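# okay, predicted coordinates and the sequence, questions at the end:
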Amino acid sequence: MSDDSSLLTTSTIPTKSAPWLGLSILLLAGFVTIFDLFVVNVAIPSMQVGLGASFAQIGFIVAGYELAFGVLLITGGRLGDLFGRRRLFIVGMAGFTLASAMCGLAPSADFLIVARVFQGLAAALLFPQVYASIRVNFNGDDSRRAFGLLGMTLGLAAIAGQVLGGWLVHADLFGLSWRTIFLINVPIGLFAIRAACCIPESRAEQRPALDWIGVILVSSGLTLLLVPLIEGPGQGWPAWSLWSLGGAAALMATFYWYQERQRIAGRLPLVDMQLMRQRRFALGALLVLLVYSTSSSFFLSFALLVQTGFGLDPFVAGSIFAPCSVGFVLASLTAPRLVARWGTRAIVAGALVYAVSIGLLITQVQKAGAELAPVRLIPMLIVVGAGQGLIMTPLLNLVLGFVKENQAGMASGVISTVQQIGAALGVAVVGILFSTALAAGDGAAVQAGQYASAFVAGMLYNLGAALLVCLLLLILARAQRSTN
């Protein structure tokens, strides 16, 4: 997750701790950061009731974490290189624990939004240290085993976010309802901070200064882009939202100019824009953006459909959705072998499976309407999850394989950021379609039918994005053949 090649030459401070013991703490941290990415979806209806949150505020609660997480991932990796990865792990975990407590005790929707942004910022400091520490402390077969365990852990975190999160909200422990999904992080975080001494300290030997101006420009630009997309529709697109979008375009253009200026001057920019001039990498980054924009938005729409629309409790809703995550994990484990045998064609086939399954799911919900039995969606949810698994992991490996070794760290940081920004952007766009469809519905219609129609409207974006992914993958495959 580091943004430069300094991970290739790393100094490790000797420690008596066993790396495998430290790995268990790193995996725990990876679990909670991804768990909190998914768990909010099952608690959305409870938050709406408990906090009186509007649809736009719910969008911010979901996307605020992803946005903050995404814009500081590159920075988090660089800070670990500079000051020590174990040290940044402890700082990040402390911030994540504090932010989780703030989320769990939030008195209002606006306070929860701020706390979620803080939680995302802390996760961005924490998460890159997990990848980097595994990379520098394990070699050969041990490295493959460690990263395999990490992949499995992150997949289980996605499943637990639906099932365990749903149970926590349903159980209403101590009358805390949705607040327990955040407060459970507090004892876990305190334990991880105490046990962090088991993680060997490491830092990069070459430690160039961090491009803080670049950090401010890209963070501000992305914030000005996403805030009006989430808030604007509910307010009828007021003037400030249009000015905000214009400001976002100006800041992103300034960011590009400044990064080029840094590169030409011989200083290390936050993002080397030469990367984006490599046609295959730029196309791959767009593919990652589109694929991940369909992920969190799908979770959000499904949670609203089955909980608010059809009145299912969070545990039942999470249990119905869990097979989707199981399909994702199983397909992710199978995908590398398929790609090894069939190459990019295997990813294209996965994209087709994903697009067709979304289309069939939309058709199923549209035809059933208010008479839909959510449990009957399970077979198609499994296929949707499998389609995601056949695309996401091999696509990341494919795209990162386009860059030179000395650009691998920066490219990894860029792609990781694109993943989270894509997720936040998808929530914003699907939120617009979903809320617009609800507002345009017949007030006398059954609530379940209204939410079924809104789900179909929101998922039309996901279908369009999935079809575009298929087209771009075919173009990418053709570009690879011409290069080879």
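Perfect, thanks for sending it. Residues are numbered from 1 along each chain as shown.

# okay, CA-based contacts and neighbour counts for the rest of this
Will do.

# for the chain, longest helix please?
Determined from DSSP state H, the single longest helix within the chain is helix 447-483.

# show me what that one is packed up against.
The contact analysis (3 or more CA pairs under 8 Å, 6 or more residues apart in numbering; DSSP states H and E) places helix 447-483 against helix 279-293, helix 295-303, helix 344-368, helix 408-440.

# next, the angle from it to helix 408-440.
If you take axes from the mean of the first three to the mean of the last three CA atoms, to 10 degrees, helix 447-483 sits at 150 degrees to helix 408-440.

# what about the closest residue to Ala99 other than its chain neighbours, neighbour count?
Distances taken as CA to CA, 6 or more residues apart in numbering put Gln119 closest to Ala99, at 4.9 Å, once the chain neighbours are dropped. When neighbours are counted by other CA atoms under 10 Å, Gln119 registers 29.

# Gln119 contacts Gly92, correct?
No. Gln119 lies out of contact with Gly92 (CA atoms under 8 Å); the separation is 9.3 Å.

# ok, back up a step: and the angle for the host helix or strand of the residue nearest to Ala99 with helix 408-440?
Gln119 belongs to helix 109-137 when assigned by DSSP states H and E. For helix 109-137 against helix 408-440, the angle by the same axes, to 10 degrees is 150 degrees.

# dropping in the other structure now:
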Amino acid sequence: MTVDHPPATSHVPQTAAKTRPSALALTILLLGGFITVFDLFVVNIAIPSMQADLGVSFAEIGFVIAGYELAFGVLLIAGGRLGDRHGRRRLFALGMAGFAITSFLCGIAPDATSLIVARLLQGATGAILFPQVYALLRVMYDDAGRRRAFGLLGMTLGLAAIVGQVFGGLIVESDLFGLGWRIIFLINLPIGIIALLSARIIPESRSSDAMGVDWPGIGLATAGLLLLLLPLLEGPNLDWPLWTWASMAVSVVLLTAFLVWEHLVARRGGDPAIDLTLFRNTGFSVGSVVVLLIYSTATSLFLCFALLVQSGLGLTPFAAGTLFAPASVGFVVASLVAPKLVARFGNIAIAGGTLVYAAGIGWLIVTAAGLGDGAGIFALLPPLVLFGFGQGLSMTPLLNLVIGYVEESHAGMAAGFISTMQQVGGAFGVSVVGIFFVGILGKDAGEGVSQAGRYADAFSGAMIYNLAAVIVAAALIALIVRKSPARQ
């Protein structure tokens, strides 16, 4: 599970509603947060069904997931600033309408290309929708009401992840109206319409000194990341032709141009997408790398696990989602425990939690390697619980740690950047893990290994990256905690 999203807006002091918000307004905002996270998790459980229906490659299904996360991540800061400037309720309604329409396009997609494009658009509209939820909750309530509202939001996002895995598997398996996997997207249409019609009850708010949107910078970053992810996803299938290397080279040029542009915008007194002076703080710069590493391991594991247990071991979508449910329970329990551990032992406890996360991944690797005959699948349950528990111990307090390295006046921009790192990390992880998964799966195909054995080997081999990434992240956390304590 990965549902921690710090506020993506730059700042939110300003015109708030004078009247007490209604329970319906809170419900509509929570619904907006729910569907964006639900659609991230439910797709993982439906991927094998999509693969069978559309005949797509791993690269294409990887882009279905990574494309959503990439578009969502790179546009989060822009979405927050647009809401500050033009009205958060207005942007919430626009994002909700866009999310419903693009979900419909996903649900009727006739082929892989159409689905990928629709998912990119869905991620973009999610980036317009999601920041408004945080911003509106911050301005609608006083301190006591805000704590309650954000507590409910955290519960809602956690529930969305669990529902995406379990209920998502059930609705895919039920094949409602003969729509199969398409129903997971189409159900967003009536939800979006109801939320859109009810959005008028949400009080409007905007900022009198909202920051501008750095569209050139966002364009350079988006193009650079796309040109990096595309060859990483397609390269293993095509045996790394010349264009994949050329694409990565152009990606480096564009991302360098992005950094140069951000520096120029800041020097001219403009509003850069990210203030590069934040990275003068070692804790924040190294912490940003830690966030990217940690979050690169989550989505990739969900994807490979779904393929292992469904395509490899023959479980139904509902059984696969139910099997993963204990990991979600472990995550929720650890999320409640983590703040207490940090309060007692200090931020070094986060490094310890990350090592627990690594232990869960390592145990999963060893256990999955022994499932070549498809027997003993319930042996996956204990490592899944440890995996989820370690994830909650590490991810829940990590974001506060990293943002704590910057001055309070820059906390909003730092939070927006860390939100982007979460999503970009997820997309990057799918791309990198795919290289190993596809390679091992293809190699085993010619060696007389059973279907279950092929997928077990591919899963175990691909997860070596996840294990290494988490161990490196734990070492980096220990380093920055000891050398430069965060502001409390």
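The structure has been received and is ready for your questions. None of the values given here were measured: they were computed from a predicted structure.

# nearest to Thr223 of the first structure, out of the helices and strands packed on helix 447-483 of the first structure?
Ranking those by proximity to Thr223 of the first structure (CA to CA) places helix 408-440 first, at 10.1 Å.

# where in the second structure does that closest one fall?
Aligned by TM-score structural alignment, helix 408-440 of the first structure falls on residues 411-443 of the second structure.

# how far off centre is the matching stretch?
Remark: stretch 411-443 of the second structure is offset 9 Å from the chain centroid, using CA atoms, centre = their mean, to the nearest Å.

# ok, now which ones touch the nearest residue to Val446 of the first structure once chain neighbours are set aside?
Nearest residue to Val446 of the first structure in three dimensions, chain neighbours excluded: Ala370, at 6.8 Å (CA to CA, 6+ apart). Listed by CA atoms under 8 Å, 6 or more residues apart in numbering, the contact set of Ala370 of the first structure reads Val446, Gln447, Ala448, Gly449, Gln450, Ala452.

# one more: Thr156 of the second structure?
Contacts of Thr156 of the second structure by CA under 8 Å, 6+ apart are Leu30, Gly33, Phe34.

# ok, now Ile216 of the first structure?
Listed by CA under 8 Å, 6+ apart, Ile216 of the first structure has no contact partners.

# try it again with 10 Å
Applying CA atoms under 10 Å, 6 or more residues apart in numbering, one finds that Ile216 of the first structure lies in contact with Val71, Leu72, Leu251, Phe255.

# and Thr420 of the second structure, how close does it get to Ala59 of the second structure?
The gap separating Thr420 of the second structure from Ala59 of the second structure is 22 Å, by CA to CA, to the nearest Å.

# same drill for these two, tell me which one is more crowded.
Set Thr420 of the second structure next to Ala59 and count neighbours by other CA under 10 Å: Thr420 wins out with 27 against 22.

# is it correct that Asp3 of the first structure falls within a helix?
No. Going by DSSP: H, G, I helix; E, B strand; the rest coil, the assignment for Asp3 of the first structure is coil, not a helix.

# that one reaches Gly409, doesn't it?
Yes. Asp3 of the first structure lies in contact with Gly409 (CA atoms under 10 Å); the separation is 4.7 Å.

# with neighbour numbers in mind, choose between those two.
Asp3 (28 against 24).

# OK, contacts around the more buried one?
Asp3 of the first structure touches 73-79, 81, 128, 269-272, 407-414, 416, counting by CA under 10 Å, 6+ apart.

# how close does the residue nearest the centre of the first structure sit to Ser17 of the first structure?
Centroid-nearest residue in the first structure, with CA atoms, centre = their mean: Gln420, separated by 4.3 Å. Using CA to CA, Gln420 of the first structure is found at 33 Å from Ser17 of the first structure.

# now do Gly449 of the first structure
To Ser17 of the first structure, Gly449 of the first structure is 58 Å away according to CA to CA.

# the two: which has the busier surroundings?
Applying other CA under 10 Å to Gly449 of the first structure and Ser17 shows that Gly449 carries more neighbours, namely 22 against 12.

# next, count neighbours for the counterpart of Leu393 of the second structure in the first structure.
The alignment partner of Leu393 of the second structure in the first structure, by TM-score structural alignment, is Leu390. By other CA under 10 Å, 31 other residues sit near Leu390 of the first structure.

# cool, and Thr102 of the second structure?
There are 27 residues near Thr102 of the second structure, going by other CA under 10 Å.
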